[in-house]
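**Q** Output the structure for:
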Amino acid sequence: MTASQKQQLKQLKKTTSQNSRLGAAVRRQMISSMSETVTGLSTALIQYNQAVKKQMAGIGSNLISTVDSSQDVLGNLKKVKQLNNQSLDTAIQGNRLVATTSGKLENQLLAYKNDIVAISNKLKLTSDDNIADIITVLQSNPDLMGSALAQPFTVKNEDIYKVNSFGAAFAPTYIALSIWVGCTMLVAVLKTKVPKLAKFRGLSVREEYLGKLLTFGTLSLVQTLVILLSAVLILRIHVASFFLLLMVGLLSSMTFTIIVYTMAALFGNLGKAFIVMLMAVQLAGSGAMYPVQLNPLLFRIFQPLFPFAYSVGGFREAIGGANMGTVVIDFFVLICMSLIMLTVGLSTKKPLKKYTDRLLDDFKKTGMG
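**A** The predicted structure is shown next:
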């Protein structure tokens, strides 16, 4: 509202207060003033809509985009701050590592300080004349220089296991094989049951099993002593410890006898066939012929379950020289195998007796046995 319009309104108010009625001229003046006011307002509104509003909308969009950009910048600043913190931590750790390594290197240099000083003092004793003399000797004797360059060190071979022949090295394998074959021949030639005589009728199944086992075990021990004495006295194989050889032989004989006799007593001819098959598998897969690492995977898995492996290992220790840790392991495993098979025989001999007898009778009826 302009100053003239304000003055007209004041004059109008004063006139209205003096006269209760307005004249026609005054009314026309009021209408004209109001028309001018309305026209001015309309013009101002149109100008606002056309210019100011669009500019304000653009300014608002710019403010919103500016706020979003500011948020992105703040986020990037936070990431940069984290990276700076990590870089500082890495730098601190690197400095600590360098300090630690430098300290260790300094300690090592100090430890070799005396040696370096001693070598330096010895080098000071060597003059140019000495070097010239060395070159002269090498030039005058090229064979000496050639041998020194070709073989700078003298290597001395010293045998750890004093086995003087291949026969002595292979002896553990054929001794263990001979004991197993001897046990197999016993169950093939002799009967695993007591005779049907009146004096044996009162024996229980377990008494029969243990009595026959003692008989087979005694004969197997005699065979084992013959094998060991023949190898030492007749074949003259090298033996580091004859006492250990006897102990391993007796324990191997006992273990093999319990395994072979139990299989034959429980399953008859089927058990005997399994014994022969087990001998062939053990000979190839127990490490007796060649290292077990060269065997197929199946043999390497079952090798710890073969009694042959521990018997051959014990004989090798007795012949080549005893490693007591290995000897204890071999003895322990062989004893455990003996106890397990003995327990299996005592607990299953009676329940399987009727099936074994029926199988044996049917085999006899075929005329093949």
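**Q** going forward, measure contacts between C-alpha atoms and count neighbours the same way
**A** Will do.
**Q** Starting from the lengthiest helix in the chain, tell me the next helix or strand along the chain.
**A** If you go by DSSP state H, the chain has its longest helix at helix 53-111. Later in the chain than helix 53-111, the nearest helix or strand by DSSP states H and E is helix 113-125.
**Q** ok and that following helix relative to helix 53-111, angle-wise?
**A** Interaxial angle, helix 113-125 versus helix 53-111 (axes from the mean of the first three to the mean of the last three Cα atoms, to 10 degrees): 60 degrees.
**Q** How much space separates residue 292 from residue 283?
**A** 11 Å (Cα to Cα, to the nearest Å).
**Q** Count the residues that sit near residue 350.
**A** Each residue near residue 350 was counted by other Cα atoms under 10 Å, and the total is 16.
**Q** isn't it right up against residue 205?
**A** Yes - between residue 350 and residue 205 there is a contact under Cα atoms under 8 Å: 5.9 Å.
**Q** tell me which element residue 5 falls in.
**A** helix 3-18.
**Q** how about that helix: buried residues?
**A** Buried residues in helix 3-18, counted by 16 or more other Cα atoms under 10 Å: residue 12.
**Q** Go ahead and measure how far the following helix or strand past it is from the middle of the chain.
**A** Note on helix 3-18: by DSSP H and E, the next helix or strand toward the C-terminus is helix 24-47. How far helix 24-47 lies from its chain's middle: 99 Å, per Cα atoms, centre = their mean, to the nearest Å.
**Q** the inter-axis angle of helix 24-47 versus helix 53-111?
**A** Put simply, helix 24-47 runs at 40 degrees to helix 53-111, going by the same axes, to 10 degrees.
**Q** From residue 60, how far out is residue 74?
**A** 21 Å.
**Q** and if you look at residue 206?
**A** 106 Å.
**Q** and what of residue 154?
**A** 93 Å.
**Q** who has more neighbours, those two?
**A** For residue 154 versus residue 60, neighbours defined as other Cα under 10 Å are more numerous around residue 60 (12 against 6).
**Q** Quick one: neighbours of residue 299, just the number.
**A** 20.
**Q** I'd like the structure of this one too, to check against the first:
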Amino acid sequence: MSTLLSNTIQVIETAETSAEATLSDFTKLSAQVTKTLEQINGNFDAKILPAIQTALSIVKKEADHAGAILQSAISDFPAVDKVLVDAAKGLKVAVNEAEIVRSHLPEAESKLTNVTNRIAEFEKEASLQDLINLLTIDFAKESEFFAEPVKLVENVLYPIPNYGSAMSPFFTTLSLWVGGILLVSLLTVQVHGLQEGMKSYHVYFGRYLTFLTIALLQSLVVTVGDLLLLKAYAADPIKFVLFGLFISAVFMLMIYTFVSVFGNVGKAMAVVLLVLQLAGSGGTFPIQVTPPFFQAIYPYLPFTYAISLMREAVGGSVQDIVIRDFTILLIYVAITLILGVGLKGFVNRITAKSVEKAKSGHLIH
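**A** Next up is the predicted model:
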């Protein structure tokens, strides 16, 4: 009996010990749960709730966007319906066109058969390889050959380095003629207070010496200015200056004679001759490309030979051309002297009264 009681007490003590251990574990677990709940409660306001609100905001925004897309799609339904209707019409037209094409297929087949037969006949009658060779020609090389079948090797004679120098004979000659016209416009060709015994040719040559002196000075200014100021090229600068002096003397004699013999009409004659010589002397472009009228008068114009003479000084002299130009210009001098000496007195006597009347009307000087 005592043994049973002792065992019972021992069992009770063991149970108490186990219960105390279990209670202790439960207490620790309860403390951990409490701590976890406190952490969750603390993070809810700081992290969880803002995250939930952000997610809800994104969901709402996406829902609104989806609603807008659906609304736009609903509004586009009429347009889609119209497109479908148009597509149906287009398909109907396409079907009709396909029927038309199908109806023409036999004709196309017949033409294709005809072409095939012709090719077969060509193969029998001619060499197909020749046709292939023709089609495989390098047309770029062939075109280059036909464009330049002969390769030219240029050997430049009497070269002139620039365009301005090449044009200097024309513009120098032009300036000498214009200078002569200006002289007879500024200075009078008449001599007042003639002494007894003076002949018309005395007046003619005496006044001409005045014009000649100024004309030669003009020529020096022009030719030397071309060489030094404008830096124009001249193969022989000395000849360029000397030829300019000679041409200026010839031009001045011609213009002076026109005015001395014919008065103001002579000035008009000099201007008209200037205009004709601008286009008819071949100074700016070959005379062969001008109208027939200018080609016809070309050999008879003083500019023709004056420009040619100046070109000999610029590009290089050919003796025969220089002699020819000098000779023809001297012929102009001879004709002008005959006109001036032979006709001055006679024409002046005839026109004296009409000139005086014109001057009295203060229309001309």
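**Q** Superpose the two chains and report the TM-score.
**A** Once superposed, chain against chain, the TM-score is 0.57 (TM-score structural alignment, normalised by the length of structure 2); 220 aligned residues with a Cα RMSD of 2.1 Å.
**Q** Read off where the longest helix of structure 1 ends up in structure 2.
**A** Per TM-score structural alignment, helix 53-111 of structure 1 has no counterpart in structure 2.
**Q** Equivalent analysis for stretch 168-188 of structure 1, please.
**A** With TM-score structural alignment as the criterion, stretch 168-188 of structure 1 aligns to 165-185.
**Q** mean per-residue distance, the matching stretch to structure 1?
**A** Stretch 165-185 of structure 2, aligned to structure 1 and superposed, deviates on average by 0.5 Å (mean Cα distance after the TM-score superposition for structure 1).
**Q** on that earlier part again, who does the helix holding residue 5 of structure 1 touch, helix- and strand-wise?
**A** The contact analysis (3 or more Cα pairs under 8 Å, 6 or more residues apart in numbering; DSSP states H and E) places helix 3-18 of structure 1 against no helix or strand.
**Q** what span of structure 2 lines up against that helix?
**A** Alignment of helix 3-18 of structure 1 against structure 2: no match, by TM-score structural alignment.
**Q** before we move on, what about stretch 259-273 of structure 1?
**A** Stretch 259-273 of structure 1 lines up with residues 254-268 of structure 2 when matched by TM-score structural alignment.
**Q** Give me the buried positions along the matching stretch.
**A** Neighbour-count burial for stretch 254-268 of structure 2, with 16+ other Cα under 10 Å as criterion, is recorded at 254-264, 266-267.
**Q** From those, which land in helices?
**A** 254, 255, 256, 257, 258, 259, 260, 261, 262, 264, 266, 267.
**Q** Pick out the most distant pair among the residues you listed.
**A** 254 and 264 (14.3 Å; Cα to Cα).
**Q** contacting residues for the aligned partner of residue 225 of structure 1 in structure 2?
**A** Here residue 225 of structure 1 is matched to residue 220 in structure 2, going by TM-score structural alignment. Counting by Cα atoms under 8 Å, 6 or more residues apart in numbering, residue 220 of structure 2 touches 241, 244, 245.
**Q** Over to residue 182 of structure 1?
**A** Contact analysis of residue 182 of structure 1 by Cα under 8 Å, 6+ apart lists 220, 223.
**Q** Quick check: what element follows the helix or strand containing it along the chain?
**A** Using DSSP H and E, residue 182 of structure 1 falls within helix 166-189. Counting by DSSP H and E, the next helix or strand C-terminal to helix 166-189 of structure 1 is helix 205-229.
**Q** Helix, strand or coil: sort out residue 152 of structure 2 for me.
**A** Put simply, residue 152 of structure 2 is coil when judged by DSSP: H, G, I helix; E, B strand; the rest coil.
**Q** gap between residue 202 of structure 2 and residue 11 of structure 2?
**A** Distance from residue 202 of structure 2 to residue 11 of structure 2, counting by Cα to Cα: 180 Å.
**Q** How about residue 200 of structure 2?
**A** Taken as Cα to Cα, the span from residue 200 of structure 2 to residue 11 of structure 2 is 181 Å.
**Q** between those two, which one's more packed in?
**A** More crowded of residue 200 of structure 2 and residue 11, by other Cα under 10 Å: residue 200, with 17 against 12.
**Q** Look up which helix or strand residue 352 of structure 2 falls in, please.
**A** helix 319-360.
**Q** how much does that helix stray from structure 1?
**A** For helix 319-360 of structure 2, the mean deviation from structure 1 after alignment is 1.2 Å (mean Cα distance after the TM-score superposition for structure 1).
**Q** start and end residues in structure 1 for that helix, please.
**A** By TM-score structural alignment, helix 319-360 of structure 2 lines up with residues 324-365 in structure 1.
**Q** cool, stretch 117-126 of structure 2 as well?
**A** Counting by TM-score structural alignment, stretch 117-126 of structure 2 lines up with no residues of structure 1.
**Q** and stretch 110-129 of structure 2, how far out from the chain's middle?
**A** Relative to its chain's centre, stretch 110-129 of structure 2 lies at 52 Å (Cα atoms, centre = their mean).
**Q** So what touches it?
**A** Stretch 110-129 of structure 2 is contacted by no other residue when judged by Cα under 8 Å, 6+ apart.
**Q** For it, buried residues please.
**A** Quick answer for stretch 110-129 of structure 2: no buried residues (16+ other Cα under 10 Å).
**Q** Report the contact partners of residue 226 of structure 2.
**A** By Cα under 8 Å, 6+ apart, the contact list for residue 226 of structure 2 reads 168, 232.
**Q** which parts of the helix or strand encompassing it are buried?
**A** According to DSSP H and E, residue 226 of structure 2 maps onto helix 200-228. Neighbour counts over helix 200-228 of structure 2 (16+ other Cα under 10 Å) mark 200-201, 203-205, 207-208, 211-212, 214-216, 218-220, 222-224, 226-227 as buried.
**Q** Measure the mean distance from it to structure 1 post-superposition.
**A** Counting by mean Cα distance after the TM-score superposition for structure 1, helix 200-228 of structure 2 comes out at 0.6 Å.
**Q** what does stretch 63-80 of structure 2 correspond to over in structure 1?
**A** Using TM-score structural alignment, there is no partner range for stretch 63-80 of structure 2 in structure 1.
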